[in-house]
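>>> have a look at this prediction, sequence included:
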Amino acid sequence: MTAIRAEGLYAYYGTAPAVNGLDLTVPTGSVYGFLGPNGAGKTTTINMLTTLLRPTAGRAEVAGFDVAAKPAEVRRRIGIVFQESTLDLDLTAAENLRFQADLCGLSRRASREAIGSMLDLMDLSERRRVPVRQFSTGLRRRLEIARGLLAEPSVLFLDEPTTGLDAQTRAAVWDHLERLRRERGITVFVTTHQLDEAEHCDRIAIIDRGKVVTEGTPADLKSVIGADLVVLRTDDDQRAADALVDRFGLPAEPTPDGLLLRVERAAALVPRLCTELGVTVREVAIAPPTLDDVFLHHTGLAIRESPTGPRTLGNLGEGLR
């Protein structure tokens, strides 16, 4: 079954398309990642799918209903966690959820049960009477996710859910998301430009300039790259680079980190390099293909914003340090 489907979706701001003929299919019960740099069209897409923005052209369905023709039906079946926090800092955790329950039209009894359930799910029960102003950024994010789940949506939209969080808190938020997917079977649609977050997803769509350029599981997407990244530090990098070409037919890129090269089955080749290169190898590191490599492969750009422009082989070694 399909939780989200978009066909030929467009959104224009002025004369420029922010979303440019986007096609999308999200299976029910999956964690689906929408991966791309800032400005790629992620938030605009999520605004259309959640009925906050009417598509300029094309059509989309969420939970079986057309977002333009039946927006009220879509809204009854979705939860949203926005990129920017919208909590009332002067209310307690329970009061923020009670306000949301009133907006959703829950009865007093249903509201009380839902609030208790969500606070338990997100490990916030002990803080139910604490003003949100005293919460850390991570606790606020968990409360916002609890609020998005309050009306038991079939699809939960998360727009950059861990922006501004440290690595440990980001991991904790994803632990909670994995648990709620297992326990409640909902579909989670998450936009992100964090590569490690995308690894949590069942499937990923990479978006660039308003279009999906590729889609698949993280493993399938990385298999397109195939070759591992190898970084060699030697006594003489220039001699080593010449020897790599002459003896192994492998071009290498000199960088401050050492020699960088792409090699199939690098673990099997590295022992030969160390013994047959003719130059002393001081250090070697191997990294399998990453989602950043996938994005670079399909778009010519690194997903991480860089003032120096597109990422090249010469700076791909940053991730190994």
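Cool, the structure landed. Residues are numbered from 1 along each chain as shown.
>>> every contact and neighbour count from this point should use C-alpha atoms.
OK.
>>> after whichever strand or helix holds R112, next one along is what?
Assigned by DSSP states H and E, R112 belongs to helix 108-121. On the C-terminal side of helix 108-121, the nearest following helix or strand under DSSP H and E is helix 137-148.
>>> structure B:
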Amino acid sequence: MVYEEPGTLAVQASGLAKHYRGRAGTVEAVRGVDLRVTAGEVFGFLGPNGAGKSTTVRMLTTLMTITAGTARVAGLDVAHDPDGVRRRIGVALQEAGLDPRQTGRELLALQARLFGSTRAEAATRAQELLVLLELEDAADRRIKGYSGGMKRRLDLASALVHEPEVLFLDEPTTGLDPASRLTVWDEVRRINGRGTTVFLTTQYLEEADQLCDRIAIIDAGRIVRQGTPAELKAGLRERRGLAVDPTLDEVFLDATGRTRERVAGEVQEVTA
């Protein structure tokens, strides 16, 4: 196991586990996950249905208790200081929790007030985020009239209100058309370029290949492959003696022991 120097890790998990009591006995959803996410990178977290991907993310974001192991996010212990962790992270879930009756500006200003900003500070922060996410023209329209891509960008803005050190994105482009997906990619790059660490779960292998500095693949509750996209491709190429680098899709299939028939449409967020 490789450890970076103290102070460089945005996310650190050791032996992280989550067990449930089910009708058939104990269900081990996550079984000893080790993760090291360096501050400032875009980290991709991939896995097939039921692999433990979302369960891991929910533990890291304080939304679910930890059965065993330890996790530190933004330098704080998740189990012992969940409130502190929540103040340092932003979370944009797959289903955006947006009030359709509000305007984009009202939503962002309210979020800022909830994090302790004064009315003037909240108005200023809302305007900054509207500019950052290129939503100025729609700022004073009700959210119910926003397109899917605009709602995704507004949800990103909402997660950034308190300037989090780590931003967790749960399948941010699921259901978007190709043009909107590319726009969200640009926003993720821009957010990361301003210094925010991004922890990204996605069902799109191309998305992970384009955005992520490093990737971890989880299957059956354990990390089965980890590295940069280039390292993962080169490793599979060498192991199989291929003439050219494989795609990240092929790396995923190899790591999880799935076939193209089994994996088609399957890589979605676990609901456990």
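Cool, the structure landed. Only a predicted model underlies this, so the values are computations on that prediction, with no experimental measurement involved.
>>> TM-score for the pair, please.
The TM-score (TM-score structural alignment, normalised by the length of the second structure) is 0.88; 254 aligned residues with a C-alpha RMSD of 2.0 Å.
>>> which residue numbers in the second structure does the helix holding R112 of the first structure align to?
Aligned by TM-score structural alignment, helix 108-121 of the first structure corresponds to residues 119-132 of the second structure.
>>> could you list the buried residues of that stretch?
Neighbour-count burial for stretch 119-132 of the second structure, counted by 16 or more other C-alpha atoms under 10 Å, picks out A122, A123, R125, A126, Q127, L129, L130.
>>> now do stretch 75-89 of the second structure
Applying 16+ other C-alpha under 10 Å to stretch 75-89 of the second structure flags G75, L76, D77, V78, A79, P82, V85, R86, R88, I89 as buried.
>>> and what of stretch 207-224 of the first structure?
Going by 16+ other C-alpha under 10 Å, stretch 207-224 of the first structure has these buried residues: I207, D208, R209, G210, K211, V212, E215, T217, P218, L221, K222.
>>> coming back round to it: filter the buried residues of stretch 75-89 of the second structure down to the ones in helices?
P82, V85, R86, R88 (DSSP state H).
>>> quick one: contacts for the second one?
V85 of the second structure sits next to T61, T62, V73, A74, L76, D77, V78 when contact means C-alpha atoms under 8 Å, 6 or more residues apart in numbering.
>>> still on that earlier bit, tell me roughly how far the helix holding R112 of the first structure lies from the second structure on average.
With mean C-alpha distance after the TM-score superposition for the first structure, helix 108-121 of the first structure departs from the second structure by a mean of 0.9 Å once superposed.
>>> still on that earlier bit, among the contacts of V85 of the second structure, which recur in the first structure?
Counting by both residues aligned by TM-score structural alignment, their matches' C-alpha atoms under 8 Å, those that remain in contact in the first structure are T61, T62, V73, A74, L76, D77, V78.
>>> max pairwise distance over these: which two?
T62 and A74 (12.6 Å; C-alpha to C-alpha).
>>> tell me which of these two has more neighbours.
More crowded of T62 of the second structure and A74, by other C-alpha atoms under 10 Å: A74, with 23 against 17.
>>> you'd agree that one is up against A13?
No - at 11.7 Å, A74 of the second structure and A13 do not qualify as touching, with contact defined as C-alpha atoms under 8 Å.
>>> ranges for the strands of the second structure?
9-22, 25-38, 42-46, 68-73, 76-77, 89-92, 166-170, 197-201, 214-219, 222-227 (DSSP state E).
>>> what helices or strands is the longest helix seen in the second structure leaning on?
Assignment by DSSP H gives helix 178-193 as the longest helix of the second structure. Using 3 or more C-alpha pairs under 8 Å, 6 or more residues apart in numbering; DSSP states H and E as the contact test, the elements touching helix 178-193 of the second structure are helix 148-159, helix 205-211.
>>> please identify the most buried of these.
helix 148-159 (a mean of 24; mean count of other C-alpha atoms under 10 Å).
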